[in-house]
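Undergrad: Pasting the sequence and the predicted model now:
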Amino acid sequence: MRETLTVIGLFVVAVALRSSCRNSVRKLGAVLFLTATFFLFYFPTGMIGVGVLGAGMWFLLPWIELLTRVRRMRLPLNNRLSHRAPPDPSFFPNAPESAAAMEEDGFEHVSDCGWEWAGMKQFFRLYWHPEERAVAAVCLCEQCDVAFAFISITSYDCSGNIWRTTNFPFAPTLRCPPYIRWNHVPCERSCFHQILQNHREYLTKNKLDAKLRVPDPEEIEDSIEKEMRRQVEHNLEAGIIRLTPDGHHFKYSGRGMIFLWGQFVKDMIRLC
């Protein structure tokens, strides 16, 4: 009974810690989940290796999603943005506040648009600022009943490189081309003013203040489409994805499934 109560107690404490608002406490709860799982397999067998394998099973959970839904996905090779009405604010977390903050900082509204990827709807509210030489977007991703929003600020240098600061909460599901430079800030940082300051510091750190070009508001949507197409081409060359027989869609290859699993594990560790 002692071993059984130890495992149950560890799981109860882990659940309690996971309900905390503090990130460090939630991470401690995740460690306790692994510890409880280790002892769940170790106590009956007395073998440390079995306990380690048991705890490691948590990192195999993404394969359920990969082998069921992701393997069957077929994504369009050429996806086009279409103009859309803003979604209900109740499904668009922090969007009104973020949009108001962008306007306070002098950003001008350009358009509202979106597209769909394998059942996931993405909505973009786009802004630009000629003096900042930047494009800002507040984005909503919605799939089934799950929705999350994030902010991105993008600058373009004269060499064609893209410099982006974002609080996007997940690891990318496609490999990024080398000309796209990401500056990830914590996903809980939802204040646009602070993200803009992080973006300015990022540009200054890379000595880009005098090398940026002013974006054309008429070409912002087109640049998003071209960026996605170039990213798809980069992943085709890398073997992460491959074309379907019809030539108009692509799907993840075996190598791509392993890449996605690695990205899921990164999210499990970072967001736990």
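TA: Happy to help now that I have it. Residues are numbered from 1 along each chain as shown.

Undergrad: contacts and neighbour counts: CA atoms only from here.
TA: Fine.

Undergrad: Apart from its neighbours in sequence, what residue is nearest the residue nearest to the spatial centre of the chain?
TA: The chain has F170 as the residue nearest its centroid, 2.8 Å off, counting by Cα atoms, centre = their mean. Take F170 and drop its neighbours on the chain: the residue closest to it by Cα to Cα, 6 or more residues apart in numbering is D267, 6.1 Å away.

Undergrad: coming back round to it: quick check: the residue nearest to the centre of the chain vs D105, distance?
TA: The spacing between F170 and D105, counted by Cα to Cα, to the nearest Å, is 27 Å.

Undergrad: Also W63?
TA: 44 Å.

Undergrad: With neighbour numbers in mind, choose between those two.
TA: W63 (16 against 13; other Cα atoms under 10 Å).

Undergrad: Would you agree that one is in contact with W261?
TA: Yes: at 7.0 Å, W63 counts as touching W261 under the criterion of Cα atoms under 8 Å.

Undergrad: The residue nearest to the centre of the chain falls within a helix, correct?
TA: No: under DSSP: H, G, I helix; E, B strand; the rest coil, F170 falls outside any helix and is assigned coil.

Undergrad: Comparison target, given below:
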Amino acid sequence: MAREVLVVVGLVVFAAAFRACRKNWTRKLGALVFLVASFLALYFLTHNIWAGMLAVLGWFFLPWIELLTRVRKMRLPIDNQLQHRDPPEDEFFPNASRALAAMSDAHFEHVGDSAWKWAGMEQYFRLHWNPEERAVATVCLCEQDNVAFAFLAITSRAEDGRIFRTTNFPFSPTLKNPPGFHCKHVPCERNCFHLMLQDHQSFLAKMKVTHDDLTTPDPENLEDEIEEEMRVQIEHNLQHGIIERTNDGHFRYSVRGLFFLWKQFAKDMIRLC
């Protein structure tokens, strides 16, 4: 029995070491090793392969604890509005200074700072635009319960209403994207704005969108466009039953929506950004 314990402990140590590495493939390998350790731990206790498989599958069903306790009780505003907010200090805004400097080098001009709240989470937006690129760049900070993460997004809009966005947002979307919205996710460690701008240009080329197909952003309407984009997405998800209205001007996730979120959580666990 001591040998089996040492095998499991050794695998857990290896998994933690791999997960601490910066390379994406090593972190994925660390997660795989951790699943193997979970399998062996229960297998050694029961000598049953199916018990070991249940130990592995159990990790993928852990999100249901949060889904059934916190998420199911959440009430989110249907008509949310951005408010002007002073940006957080740099120490609370990971990589903001470097990203903002890179935006300035790429001739993206600062437009304003806004924020809104979603069920205890606050999102800050630092908005920039470049009329020559016909694009809007955003540095966004999400804060909830003293946990914060930041991401970048570059958005272009076509004359026919389609929206094209490149982002290193580290998670799968929590709502279905409406028709006409096209998003390219790049790895979250790809936080160099110049590289993301190249990714965005390649994305537009892949979608066969030319520079002449794009509209020139109006810096006065950037906040209105974000609000309208959210309203369209909420309406799309109401129609598809992912969310449902409450009696107080809010919405909550339906049962179908909880299964949608669980699928998104599982994708994130497999992708291991």
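TA: Yes, it's here. This is a predicted model, so every value here is computed, not measured.

Undergrad: returning to what we had before: map the residue nearest to the centre of the first structure onto the second structure.
TA: Correspondence of F170 of the first structure to the second structure, assessed by TM-score structural alignment: F171.

Undergrad: wait, doesn't its match sit right on M269?
TA: No: using Cα under 8 Å, F171 of the second structure is not in contact with M269, being 9.6 Å away.

Undergrad: Strands along the first structure, start to end?
TA: Along the first structure, counting by DSSP state E, strands occupy 75-76, 82-83, 108-117, 120-129, 134-143, 146-157, 162-166, 180-184, 212-213, 241-243, 249-252.

Undergrad: Can you find the partner of P131 of the second structure in the first structure?
TA: Match for P131 of the second structure (TM-score structural alignment): P130.

Undergrad: and the residue nearest to F170 of the first structure, how many neighbours?
TA: 15.

Undergrad: What does it correspond to in the second structure?
TA: Match for D267 of the first structure (TM-score structural alignment): D268.

Undergrad: In this structure that match contacts F171, no?
TA: Yes: look at D268 of the second structure against F171 with Cα under 8 Å: they come within range, at 6.3 Å.

Undergrad: what about the closest residue to Y202 of the first structure other than its chain neighbours, how many neighbours?
TA: Once flanking residues are discounted, Y202 of the first structure sits nearest to N183: 7.3 Å by Cα to Cα, 6+ apart. Neighbour count for N183 of the first structure, taken as other Cα under 10 Å: 15.

Undergrad: Equivalent analysis for V232 of the second structure, please.
TA: So V232 of the second structure, with other Cα under 10 Å, has 14 neighbours.

Undergrad: R175 of the first structure versus L77 of the first structure, what's the distance?
TA: Using Cα to Cα, we find L77 of the first structure at a distance of 16 Å from R175 of the first structure.

Undergrad: do the same with E237 of the first structure
TA: Distance from E237 of the first structure to R175 of the first structure, by Cα to Cα: 11 Å.

Undergrad: again, but for G51 of the first structure
TA: 34 Å.

Undergrad: Kindly report the same for S20 of the first structure.
TA: 33 Å.

Undergrad: Mind checking which of those two has more residues around it?
TA: More crowded of S20 of the first structure and R175, by other Cα under 10 Å: R175, with 18 against 13.
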